[in-house]
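K.L.:
this one's structure only:
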């Protein structure tokens, strides 16, 4: 198995351009002279153009029927052909035929110009749509509110907010009156630009301008307010009129994002009370929220209620339930729901397949995940980059690095462009295989392929380098991050500090801490634990206790790892009684639940400083708290037992350990 040459290069497929040759003065030298004497009716040309699925063949017919002199194209045939080209995003063809209409003095209607505007919008060419709009009179067409609306919608689709206001002012300057569709586009533009308060003011002004808001207007405002966390204010606005299902759904979604499930249920009951039937979106939103919260049983209860009220679940409903069951550690039930979904005739899509694959990967069931992926291809559902990223990550975590490489190669070969997640997963795989040069090249290629590496990508690479003993290289990568406009975060420094301490490079570690302070990067519990563990391993126990004090002063809360380090430090210093008191205080406070690792560290100290009898007493205390020894714990006790053979009889020690003394 190997990483294919050039696998990091995205495969950019370009559609071949369609040749346009429509003679205005054709030379008829084709072997079909009979067509000149057999005029083709307009209805037949329109019928052929509409029914021909192949855009190239449709265009060939469009050209030939005119070039042979059998037909002179009309506004209607141009309209059909332009619409067909526009749907295929063949913008060059659209522009060519518009120009041809202009030469033949065939006026462009409002409907046809709207088709042209929609073609640009579909192709993501709002700039060209605007340029074409300002040439509208060249084609014998006058601007209308309807055309303006489609232009504004094209600009909105590409978030060209700075262009929307001038176009709207131009509309007013033409003496045209905006309608509800115009205002709805403006409302959406304001909301997408984060100006929700401005959108609310516009909503209130609409009636004064002779335009009554409709359901779309209210839904746009309510949805945006909920998105920005203004759910209560959104509810106040919604209660001023008779809300429709989309408005209720927006409110339910807002409440669910804040995990206010009870309020979401109350709102659904309010819907029913007012005679508004919740739809599949209403139920699916609540089911998704409950599934994410791990409340599987209640999500199933809502699902049952949904069925009882005659509302059929869709793919999103089942996907949410399946995800919830995986999160709840019930993969068997998740697969059962999948089978029910298939049986009920709900066709899986790429999102639902990805949910199932992710669930199996998270549970380490890679055989099942690969099986679902194969099934996906057999059912003609094409995997996307999320599918491949999930499989690569899952295989890497399960230790199947060659399998991860194989999936990467298949992704590249099928023309699927990696995203930053896929690249980062692959960097991790290559680092685990100690293929650091290849990982570095992959990161370098990301920027050139329009997918620049993120801080997560660099953190993954730095972690791999440090784990492989390449700390100096990792430090060099830290300096290079600036080249890619990536700012190191606390995890970057934590990985580097861990690597430096492993290599006993104390001076560089201290230099890195100073750099963090200069950059005002706040230390977290992981940083303090890394530093304390590093100093402890270097025998600098007093420095560890100083760091603990600094950690407390800075308001960073200790965790179980911190406690284990401190217990170990006290034991190394011979302050075992202090360690016991500390552990008892933590246990009594119930803020932390010390695990078997902490207790094992303390047992090591007790065995070394206080003797095996004290260790047995602590063991009994552990057992009474429901903490059971593991292999390492018994190993510590056995070593302590042999060290104390000179002080007490071996039979008595064994009896005490086994609880028979």
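P.N.:
Great, that's in hand. For clarity, every value in this text was computed on a predicted model and none was experimentally measured.

K.L.:
all contacts plus neighbour counts: C-alpha atoms, from now on.
P.N.:
Will do.

K.L.:
Report all helices and strands that the helix or strand containing residue 421 contacts.
P.N.:
If you go by DSSP states H and E, residue 421 is part of helix 420-432. Applying 3 or more CA pairs under 8 Å, 6 or more residues apart in numbering; DSSP states H and E, one finds that helix 420-432 makes contact with helix 385-397, helix 401-413, helix 436-448, helix 455-467.

K.L.:
need those helices in JSON lines with distance to residue 331, can you?
P.N.:
What follows is those, written out as JSON lines (distance: least, CA to CA, whole Å):
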{"stretch": "helix 385-397", "distance to residue 331": "16"}
{"stretch": "helix 401-413", "distance to residue 331": "23"}
{"stretch": "helix 436-448", "distance to residue 331": "34"}
{"stretch": "helix 455-467", "distance to residue 331": "29"}
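
K.L.:
out of those helices, nearest to residue 19?
P.N.:
Taking CA to CA, helix 401-413 is the member of those nearest to residue 19, at 29.4 Å.

K.L.:
List the buried residues in that closest one.
P.N.:
The neighbour-count criterion (16 or more other CA atoms under 10 Å) identifies 401-405, 407-409, 411-412 as the buried residues of helix 401-413.

K.L.:
any idea of the angle it forms with helix 385-397?
P.N.:
Comparing the axes of helix 401-413 and helix 385-397 via axes from the mean of the first three to the mean of the last three CA atoms, to 10 degrees yields an angle of 160 degrees.

K.L.:
Use this one as the comparison:
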């Protein structure tokens, strides 16, 4: 059995060496984009809809109404939705919420309008999406009004585990850790939470959210508080892993070391996630060599490394420009049964793009494709970041065009990078065309992109359009920066246009 395993390992290493030789032998700078449209087997033609109110046309019409600067959230928008004679199914609403999650006010109007319809079908997924949108906009009072009202409904339509998980995460992200804890305690007081597993899972989610948003000290103190009330309570291995991750994210290595010592003292056996947390934390602190030594300790402990251990090391080596070692670590990973993941390849692409080596980054994508691991918009976003940094607008637009032709759906980040790229170059007409295409796909500008657009319009003396965009930010529920407001009002006063 051992001889067979050794043979497979040697064979795998040889195959990997061949792949690396192939990688190093290619030198042309051409970003490969596999045609997604040809990957799926041909499907029988879809029959035409029996009526014009198809889901697609409804999605398009609602998107147009929510994006229209002429329609203010509230009665005006509700009236337009009614006039459009749209049937808002749960799936349709979820599609809309996913695309318009940066514009909470129009979405809230849509949600309230849909709820009033006689044939409205309640969906907890839609309800939670609305709570998430309000939480993202920090409209917590409105979110709680929805939750408390829904609590009065039939038990099958009441808020669930995910509802409170969403609020906890949004409070943590908003820098309100105590509100997140109060949300957890309120949820645990409800009848359907009188279940040890549900309470345990939500506690772990609370601690995870707090730690990820920099509130690890509060998370640790809350654990101490629980233990003081119940001395028999012992944190699970997941809670230890969460707190370890939190201390590392906050760059508190001594606290992480103390917690690691506590785990050993209490005979809590580390698992692969524990080691992955240690490896990621050390890599984040720039101690990549120390992280690599943990691989040997894992073998001694009988813990098999996987993606959560290898990926942070490969990412850190790539970030540091240590590409020979990064590719060597990729080789070690590729021998394992689990093998490299999309994140592994993305880390290599990111590292080469950061170093400005487009040739090697392109070769990694070819290697991905050869290994049946298809690139995603995230993979290509690293090229767009490089083009943005280097002012290579033409290359960015060319890559965008190739992605569209290959069947890719650019994500929000891709569009925002393109908008910033064109804004930086002062190419307003092209920028407006990209924004038009972006909005047609259901995305909208975030605060940064909207601000850049306003400043460019202002710079080019297109004041009416700048003011219109400024007002539209409010309509979408985005609060402009004070600096933008002062700059606009000062200039308008100077020109006597107020």
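P.N.:
Yep, that arrived. Note that this is a predicted model, so its numbers are computed, not measured.

K.L.:
coming back round to it: for the helix holding residue 421 of structure 1, give me the average deviation versus structure 2.
P.N.:
When structure 2 is overlaid, helix 420-432 of structure 1 sits 4.0 Å from its aligned residues on average, using mean CA distance after the TM-score superposition for structure 1.

K.L.:
now the angle from that helix to helix 385-397?
P.N.:
Relative orientation of helix 420-432 of structure 1 versus helix 385-397 (the same axes, to 10 degrees): 20 degrees.

K.L.:
Now do helix 420-432 of structure 1: everything it contacts.
P.N.:
385-386, 388-389, 392-393, 396, 401, 404-405, 408, 436, 438-440, 442-443, 446, 451-454, 456-457, 460-461, 464-465 (CA atoms under 8 Å, 6 or more residues apart in numbering).

K.L.:
what's near enough to touch residue 19 of structure 2?
P.N.:
Residue 19 of structure 2 sits in contact with residue 367, where contact means CA under 8 Å, 6+ apart.

K.L.:
Check residue 315 of structure 1 too.
P.N.:
Contacts for residue 315 of structure 1 (CA under 8 Å, 6+ apart) come out as 341, 346-349, 352.

K.L.:
Farthest pair within those?
P.N.:
Within those, two members stand farthest from each other by CA to CA: 341 and 349, at 11.7 Å.

K.L.:
sec struct for residue 14 of structure 1, please.
P.N.:
Here residue 14 of structure 1 is coil, with the state taken from DSSP: H, G, I helix; E, B strand; the rest coil.

K.L.:
what residues are up against residue 400 of structure 2?
P.N.:
Under the criterion of CA under 8 Å, 6+ apart, the neighbours of residue 400 of structure 2 are residue 410.

K.L.:
Residue in structure 1 paired with it?
P.N.:
Alignment of residue 400 of structure 2 against structure 1 is given by TM-score structural alignment, with residue 408 as its counterpart.

K.L.:
could you redo the contacts of residue 315 of structure 1 as a markdown table and give each row distance to residue 656 of structure 1?
P.N.:
Listed next are these as a markdown table, based on distance: CA to CA, whole Å:
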| residue | distance to residue 656 of structure 1 |
| --- | --- |
| 341 | 59 |
| 346 | 64 |
| 347 | 64 |
| 348 | 62 |
| 349 | 63 |
| 352 | 57 |
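
K.L.:
Helices - which of the residues you listed land there?
P.N.:
Applying DSSP state H to those, the entries found in helices are 341, 352.

K.L.:
can you give me the helices for the stretch 551-661 of structure 1?
P.N.:
Counting by DSSP state H, counting those that start in this stretch, the stretch 551-661 of structure 1 forms helices over residues 560-572, 576-589, 596-609, 612-624, 631-643, 650-657, given from the N-terminal end onward.

K.L.:
Now tabulate those helices in JSON lines and tack on distance to residue 47 of structure 1 and mean neighbour count.
P.N.:
Compiled in JSON lines, the helices of the stretch 551-661 of structure 1 are given as follows (distance: least, CA to CA, whole Å; neighbours: other CA atoms under 10 Å):
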{"stretch": "helix 560-572", "distance to residue 47 of structure 1": "75", "mean neighbour count": "22"}
{"stretch": "helix 576-589", "distance to residue 47 of structure 1": "82", "mean neighbour count": "16"}
{"stretch": "helix 596-609", "distance to residue 47 of structure 1": "78", "mean neighbour count": "22"}
{"stretch": "helix 612-624", "distance to residue 47 of structure 1": "85", "mean neighbour count": "17"}
{"stretch": "helix 631-643", "distance to residue 47 of structure 1": "80", "mean neighbour count": "16"}
{"stretch": "helix 650-657", "distance to residue 47 of structure 1": "93", "mean neighbour count": "15"}
